[in-house]
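> Make a model of this:
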Amino acid sequence: MAEYQSQYPELGFYVKGRHCKFSGGRYVTDDPAEIEVLNSIIDAVRVDEPKENESKSEEPVKATKKPVRKTSAK
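Next up, the predicted model:
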């Protein structure tokens, strides 16, 4: 599910000849064609993260060893 916001409450756009528009500055869709068009609109900002990017960014963080402090030899 992709969610977009716009500063314009009823921003309209066309997808394959069909008119779509935001309602209250918000638009939610699952349609890949609509997502492609919305990604190209400057006034539409995606407010959720795409699932493909989430799976890549959720890689486990490897534990690292703390560096061993050496005493200074005087």
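
> all contacts plus neighbour counts: C-alpha atoms, from now on.
Noted.

> Please tell me I have it right and residue 45 contacts residue 7.
No. Using CA atoms under 8 Å, residue 45 is not in contact with residue 7; the gap is 9.2 Å.

> of those two, who's got more company?
residue 45 (17 against 12; other CA atoms under 10 Å).

> quick one: contacts for that one?
4-6, 39 (CA atoms under 8 Å, 6 or more residues apart in numbering).

> and it, what element?
For residue 45, the host element (DSSP states H and E) is strand 44-46.

> let's see this one next to it:
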Amino acid sequence: MAVYNSKYRELKFYVDGELHAFSSGSFSTTDAKAIAVLDNLADATRVEEAKAEAKTEEAPKTKPKAPAKKSSGK
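Now for the predicted structure:
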């Protein structure tokens, strides 16, 4: 999925005669034709290639530490 941002909140563009619009300055798509059009728009900037790739690059989780042992109450 490709994600694009625009300085205009509701930028609109056509792909094969079909109207598409940004919502709050953001637009996401998996359509190759829409991606080709957006890559050529001066007012649209590509932000993210794919969310799936970003999720796989997360830092490995570390094991939680064992709870501290209680001292004897002598």
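
> will you turn the contacts of residue 45 of the first structure into TSV that also has neighbour count and distance to residue 32 of the first structure?
Shown next, in TSV, are the contacts of residue 45 of the first structure (neighbours: other CA atoms under 10 Å; distance: CA to CA, whole Å):
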residue	neighbour count	distance to residue 32 of the first structure
4	19	14
5	20	17
6	20	19
39	13	10
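
> Kindly reformat the residues you listed as a markdown table containing distance to residue 52 of the first structure and secondary structure.
Shown next, in a markdown table, are the contacts of residue 45 of the first structure (distance: CA to CA, whole Å; DSSP: H, G, I helix; E, B strand; the rest coil):
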| residue | distance to residue 52 of the first structure | secondary structure |
| --- | --- | --- |
| 4 | 17 | strand |
| 5 | 20 | strand |
| 6 | 23 | strand |
| 39 | 15 | helix |
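
> rewinding a little: after superposition, how close is the strand holding residue 45 of the first structure to the second structure?
On superposition with the second structure, the mean distance recorded for strand 44-46 of the first structure (mean CA distance after the TM-score superposition for the first structure) is 0.1 Å.

> Find me the equivalent region of that strand in the second structure.
Residues 44-46 of the second structure are matched to strand 44-46 of the first structure when aligned by TM-score structural alignment.

> how far does the matching stretch sit from the chain's center?
12 Å (CA atoms, centre = their mean, to the nearest Å).

> repeat for stretch 11-29 of the first structure
Taking CA atoms, centre = their mean, the mean C-alpha location of stretch 11-29 of the first structure is offset from the chain mean by 18 Å.

> Which stretch of the second structure lines up against that stretch?
Counting by TM-score structural alignment, stretch 11-29 of the first structure sits on residues 11-29 of the second structure.
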